[in-house]
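*Asks:* predicted model and sequence below, questions to follow.
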Amino acid sequence: MIDEFKTFALKGNVVDLAVGVIIGAAFSRIVSSLVEDVFTPLIGVVTGGLDFTNYFLPLSSEVTATTLAAAREQGAVIAYGSFVTATINFLIVAWVLFFVIRAINRLRAKQDAEVAAPSEAASEPAIPADVKLLAEIRDLLAGGAEKNSRTGPETH
């Protein structure tokens, strides 16, 4: 049973998936930082100081705080500013992945075209010189036989 698990766990697909998950988590942190530290402040500047992080809707009248952290301590809130930030995160990740996959597909298509070109030439094997010569002789003899059959037998 342990050997079966080792075989399963060390298959290429499982290892590739693990590497992808780890890289994806790191990429997610980078994108989150990009959104929170770069795009959100820029959007705030463009929209006149709009800051999504403290946008919330209190669910009870006991919540009187003006910041999200303080409001959460006072009671239940709907933090729609966090949702807007998560949506922006998603859109940025999707946009970046679109360009990454697009570049990968172009590289694969270019590589496939390079691989296919030599294989088409290789599919037709080179004809040896003696075979070419015999084919020419055969064609000449066939051409002479056709010529004789069209003109009929020679009569002297």
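*Replies:* Now that the structure is in, tell me what you want to look at.
*Asks:* C-alpha from now on. contacts and neighbour counts both.
*Replies:* OK.
*Asks:* next SSE downstream of the longest helix along the chain?
*Replies:* Using DSSP state H, we find that the single longest helix of the chain is helix 80-123. Using DSSP states H and E, the helix or strand that follows helix 80-123 in sequence is helix 129-151.
*Asks:* show me which residues of that next one are buried.
*Replies:* Buried residues in helix 129-151, defined by neighbour count with 16 or more other CA atoms under 10 Å: none.
*Asks:* cool, and stretch 37-44?
*Replies:* 39-42.
*Asks:* for these, give me CSV that also has secondary structure and distance to residue 127.
*Replies:* Converted to CSV, these look like this (DSSP: H, G, I helix; E, B strand; the rest coil; distance: CA to CA, whole Å):
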residue, secondary structure, distance to residue 127
39, helix, 65
40, helix, 68
41, helix, 70
42, helix, 68
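*Asks:* and the comparison structure, right after this:
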Amino acid sequence: MTLLHEFRKFVARGNVLDLAVGVIIGAAFGTITKSLTDDMIMPVIGWLFGGFDFSSYFLRLGPIPATYTGSPDNYAALKAAGVPLFGYGQFVSVVINFLILAFIVFLLVKFVNRAIAVVHEEQKAGTAAPAADPPEVALLREIRDELRARKDDAGSSPTSSS
């Protein structure tokens, strides 16, 4: 079996395709969560705390290059210029982003588990023992089984002529 054939067989599995779809949707969901954090939650937190913007809080760990012409308070520009920075504000934003994402995933898993439990309960209720047959049906089955047994005994008897 060639390596290419094995690879095609591996990729053709449903689990691999499901994983790929999950990764793509997860990446898209991550950008939504990042936007939710950066564009909606963090500004509200900043407003509540009097203009506190987490992303702009940092400590410079090295000198600013002489060729740098931007603001010494611009985190993104300093980082792009190669200045070593300790961006604790950005880290706080990422942690909040992670907590929101983790909470949403927790709710999603909780919902799926509850839905699976409901489906199992419905299946369990649907596979209950069938109702007992009416006495007439049971009697007819006994008669049928007795007739079959007599026919089998008559057919295997050494005195019977076939």
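*Replies:* Sure, I can see it. All of these numbers come straight from a predicted model, not from anything done at the bench.
*Asks:* what residue of structure 1 takes the place of residue 7 of structure 2?
*Replies:* Structural correspondence for residue 7 of structure 2 with respect to structure 1 (TM-score structural alignment): residue 5.
*Asks:* no no, residue 36 of structure 2
*Replies:* Using TM-score structural alignment, residue 36 of structure 2 lines up with residue 34 in structure 1.
*Asks:* contacting residues around that match?
*Replies:* Going by CA atoms under 8 Å, 6 or more residues apart in numbering, residue 34 of structure 1 touches no other residue.
*Asks:* and it, how far from residue 42 of structure 1?
*Replies:* 11 Å (CA to CA, to the nearest Å).
*Asks:* what of residue 126 of structure 1?
*Replies:* For residue 126 of structure 1 relative to residue 42 of structure 1 (CA to CA), the value is 65 Å.
*Asks:* cool, and residue 146 of structure 1?
*Replies:* Counting by CA to CA - residue 146 of structure 1 and residue 42 of structure 1 are separated by 86 Å.
*Asks:* circling back to that earlier point, got the buried residues of stretch 37-44 of structure 1 as TSV, with distance to residue 97 of structure 1 columns?
*Replies:* Formatted as TSV, the buried residues of stretch 37-44 of structure 1 follow (distance: CA to CA, whole Å):
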residue	distance to residue 97 of structure 1
39	18
40	20
41	23
42	22
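*Asks:* now, which of the residues you listed sits nearest residue 27 of structure 1?
*Replies:* Nearest to residue 27 of structure 1 out of those is residue 39 (CA to CA; 16.2 Å).
*Asks:* what's near enough to touch the one residue sitting closest to the centre of structure 2?
*Replies:* Nearest residue to the geometric centre of structure 2 (CA atoms, centre = their mean): residue 109, 6.6 Å. For residue 109 of structure 2, the contact set (CA under 8 Å, 6+ apart) is empty.
*Asks:* gap between the alignment partner in structure 1 of it and residue 118 of structure 1?
*Replies:* In structure 1, residue 109 of structure 2 lines up with residue 101, judged by TM-score structural alignment. Residue 101 of structure 1 sits 26 Å away from residue 118 of structure 1, going by CA to CA.
*Asks:* swap in residue 51 of structure 1?
*Replies:* 58 Å.
*Asks:* is the counterpart of residue 48 of structure 1 in structure 2 in a helix, a strand, or coil?
*Replies:* Superposed on structure 2 with TM-score structural alignment, residue 48 of structure 1 falls opposite residue 50. Three-state assignment for residue 50 of structure 2 (DSSP: H, G, I helix; E, B strand; the rest coil): coil.
*Asks:* ok, residue 50 of structure 2 - how many residues close by?
*Replies:* Here the number of neighbours of residue 50 of structure 2 (other CA atoms under 10 Å) works out to 9.
*Asks:* and if you look at residue 31 of structure 1?
*Replies:* 19.
*Asks:* follow-up on the earlier one: pretty sure the match of residue 7 of structure 2 sits in a strand.
*Replies:* No. Assigned with three-state DSSP, residue 5 of structure 1 falls outside any strand and is helix.
*Asks:* what's the local residue count around it?
*Replies:* Neighbours around residue 5 of structure 1, by other CA under 10 Å: 9.
*Asks:* any idea how far it lies from residue 14 of structure 1?
*Replies:* Look at residue 5 of structure 1 and residue 14 of structure 1: by CA to CA, they are 12 Å apart.
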